[in-house]
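Asker: Next input, structure requested:
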Amino acid sequence: MSHANAALTPRHRLKVARLVVDQGWRISEVAARFQVSWPTVKRWVDRYLAGESMQDRSSRPRRSPGKTSKTVTKRCVSLRMRLREGAVQLAARLNIAPSTVHRILRSARLNRLSHVDRETGEPVRRYEHDHPGSMVHVDVKKLGNIPDGGGWRYVGRHQGEKNRAATQDKSRNVYGNPKLGYAFVHTVIDDHSRVAYTEVHDDETAFTAVAVLRRAVDWFADRGVAIERVLSDNGGAYRSHLWRDTCEALSITPKRTRPYRPQTNGKVERFHRTMADGWAYARCYISEQERRDSLEAWLHQYNQHRPHTACGNQPPFSRLINVPDQYS
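Answerer: From the prediction side, this is the model:
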């Protein structure tokens, strides 16, 4: 493709050359007709006679004596992944300019530490299944219940302790304060579309996890998505025989991540972070029940209205076709 300031497109370059070579026009006449210089016409005529392309040639030189060697480039990338140092520190080790180090890291997509896995130091590997239902991720997010009157995050430590002490509950912890318990948010999120199904329960047992999975399968089926595989961590509920038998009954292949490797299940982990910011701790709730009641509205906003960068800044439901209430 020609550059933005080219006087002739490749099609017109060919036409110019044919007027001179095939039809016998003089170069000066063709140059005047197309309002270009005499050398420009001569250039395309010579290329046409030589049987060469009318496209622009690469401006890259044939030789680059000052180019950074492959050995230095590989050494720079290796040190970046192993030591996680910046351009200035790596430049001192390699005896090259920091700008050269930055250029190498940019070409290797390692210029930001967020592109490097914190555990292994290796580049982050991103993947996405090609259609909805090919893989879903499941996990449980544990949240502390909110006492009546509001939690300490919004009302302060002093008032939060008062609200906690005023909560009517017979069970007490070792400090004599009432046990408020936890909310366990069970999430099933589709790998391709990022559409999420979420329920809040008071436990994370295998029976609860299985019940959530069955309801999620029905919920996705109503939207034209058939779940084929499910990826989970190595929690007790997902290692149970009940989970295995339920997946077999639903014709779903269960898969688990490597131990101590939550990055493999990163899509649901990132969703839980978004959920914590957008729902769990987004505003001051005066009770745990109020927070749980607001989950459905937030989940609707996330699935059907909130732009998602992984979906081209479109909501997750945009990747599902002809589903009920898609545009509601």
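Asker: CA atoms for contacts and neighbours, from now on please.
Answerer: Fine.
Asker: could you pull out the helices for the stretch 201-328 of the chain?
Answerer: When secondary structure is read from DSSP state H, counting those that start in this stretch, the stretch 201-328 of the chain shows helices at 206-221, 241-249, 266-275, 288-293, 295-304.
Asker: Can I get those helices in a markdown table including mean neighbour count and distance to Y182?
Answerer: Output for these, formatted as a markdown table (neighbours: other Cα atoms under 10 Å; distance: least, Cα to Cα, whole Å):
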| stretch | mean neighbour count | distance to Y182 |
| --- | --- | --- |
| helix 206-221 | 17 | 15 |
| helix 241-249 | 15 | 23 |
| helix 266-275 | 17 | 16 |
| helix 288-293 | 16 | 10 |
| helix 295-304 | 17 | 16 |
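Asker: any chance of those in a markdown table, with distance to Y281 too?
Answerer: Formatted as a markdown table, these follow (distance: least, Cα to Cα, whole Å):
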| stretch | distance to Y281 |
| --- | --- |
| helix 206-221 | 23 |
| helix 241-249 | 31 |
| helix 266-275 | 9 |
| helix 288-293 | 9 |
| helix 295-304 | 12 |
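Asker: So for P147, which of these sits nearest?
Answerer: Closest to P147 of those, according to Cα to Cα: helix 288-293, at 6.6 Å.
Asker: How far off centre is the closest one?
Answerer: Averaging C-alpha positions (Cα atoms, centre = their mean, to the nearest Å) puts helix 288-293 29 Å from its chain's average.
Asker: one more to line up against the first:
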Amino acid sequence: MNSHKNAKLTIRSREEMVRRMQYEPAARVAAGYGVSLRTARKWKSRHAHGGQEALADRGSRPRRCRNKLSEEDFCRIFALRKARKTGDEIALRLDICRSSVFRALRKLSCSRLASLEKKDPVQRYQWENPGQMLHLDIKKLGKIDGVGHRKVGLGNAHRRRPGWEYLHVCVDDASRAAYTAILPDETAESAVEFLWFAVAWYAVHGIKVERILTDNGSCYRSWKFRDACREFGIKHKRTRPYRPQTNGKAERFIRTALNEWAYAETYTHSWKRTAYLPIWTHRYNFLRPHSALGKKPPASKLGGVNNVLTLYI
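Answerer: As a prediction, this is how the structure comes out:
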């Protein structure tokens, strides 16, 4: 019991109440303990059949469950689920309660149809030295012209449409060092311009870019971008269509940037958000601990850097 040992109607009090009812009227004893006559007689009956141990509290779980599913029922439910049948259809075919079917599907870990499909094993990779592989990607962001409904909380407020701007990101595979820029579009000219600035930024930190990995966006498939990669002596690789996992490091960096930069503050104009981007990126590279690097910042993995603080200007 969870009650205090000296509280009213604990095992000790029940035993004393049963003992007093042997030589006193049950109604008087029940009134003295502040319980009903039915409760007093219940404990007296339990003591007579089970002794002192019967005075303890019993669980509320039923002794028998008439509608409990058997192992055969679980097998039939799972067979129909593998045939892509819905829970309601399974309950109708087997004449089993709908709630029991869905409870069985949860126990069988197949309440979602996607769980029946065989998932490809996760293949993680990481290049050994910085510059051997850079991940590039672009994120479309809406321009800001005043505080919007996301921060104010007015879902039905009139939405202004000032236009779009594009976050270009580049993440080094080995060190996770990132370079970012806000550009007005995602054309081939902007992609080439961003590549120029990214290669120059990594060169300042002693990194020579050897390969880059992008998705199959039109700007990355253009001849201008191909010629720019050849000019830098960079090998360009593209991900398989509909496989963003291959470029997962850039995708994860974009998610982090949105959470910690784009949506972390209440910006009244786009230029304020853009102005804060270099500050946040610098903090990400030189101060923010990274779980994949043993809680160290990406700058700790840059080649030729003896003291990270010398670059923190």
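Asker: Superposed, how do the two chains score by TM?
Answerer: The TM-score (TM-score structural alignment, normalised by the length of structure 2) is 0.61; 208 aligned residues with a Cα RMSD of 3.0 Å.
Asker: ok, back up a step: among the helices of the stretch 201-328 of structure 1, which is nearest P98 of structure 1?
Answerer: helix 266-275 (32.8 Å).
Asker: so the closest one aligns onto which residues of structure 2?
Answerer: Counting by TM-score structural alignment, helix 266-275 of structure 1 falls onto residues 248-257 of structure 2.
Asker: got the contact list for that stretch?
Answerer: H135, L136, D137, K139, V169, C170, V171, D173, P244 (Cα atoms under 8 Å, 6 or more residues apart in numbering).
Asker: Of these, which pair is most distant in space?
Answerer: Pairwise distances across the contacts of stretch 248-257 of structure 2 (Cα to Cα) peak at 18.8 Å, for the pair K139 and D173.
Asker: Neighbour count: these two, which is higher?
Answerer: Applying other Cα atoms under 10 Å to K139 of structure 2 and D173 shows that D173 carries more neighbours, namely 24 against 15.
Asker: which residue lines up with the more buried one in structure 1?
Answerer: So D173 of structure 2 corresponds to D191, using TM-score structural alignment.
Asker: Repeat that for W271 of structure 2.
Answerer: In structure 1, W271 of structure 2 lines up with Q289, judged by TM-score structural alignment.
Asker: Next: R28 of structure 2.
Answerer: Aligned partner of R28 of structure 2 by TM-score structural alignment: none.
Asker: Just give me the neighbour total for R28 of structure 2.
Answerer: Using other Cα under 10 Å: R28 of structure 2 sits among 13 other residues.
Asker: cool, the one 10 residues further on as well?
Answerer: Using other Cα under 10 Å, R38 of structure 2 is surrounded by 12 other residues.
Asker: same thing with L14 of structure 1?
Answerer: When counting by other Cα under 10 Å, one arrives at 18 neighbours for L14 of structure 1.
Asker: Next up, identify which helix or strand it is on.
Answerer: helix 10-21 (DSSP states H and E).
Asker: following that helix, which helix or strand shows up next?
Answerer: For helix 10-21 of structure 1, the succeeding helix or strand toward the C-terminus, using DSSP H and E, is helix 27-34.
Asker: For that next one, which helices and strands make contact with it?
Answerer: Contact here means 3 or more Cα pairs under 8 Å, 6 or more residues apart in numbering; DSSP states H and E; on that basis helix 27-34 of structure 1 packs against helix 10-21, helix 38-50.
Asker: So which elements touch the shortest one?
Answerer: Helices and strands touching helix 10-21 of structure 1, as assessed by 3+ Cα pairs under 8 Å, 6+ apart, comprise helix 27-34, helix 38-50.
Asker: ok, now the last one?
Answerer: Counting by 3+ Cα pairs under 8 Å, 6+ apart, the packing neighbours recorded for helix 38-50 of structure 1 are helix 10-21, helix 27-34.
Asker: what's next to it, contact-wise?
Answerer: By Cα under 8 Å, 6+ apart, the surrounding residues in contact with helix 38-50 of structure 1 are 13-14, 16-18, 20-21, 27-28, 30-31, 53-54.
Asker: which bit of structure 2 covers that helix?
Answerer: Matched against structure 2 by TM-score structural alignment, helix 38-50 of structure 1 finds no partner residues.
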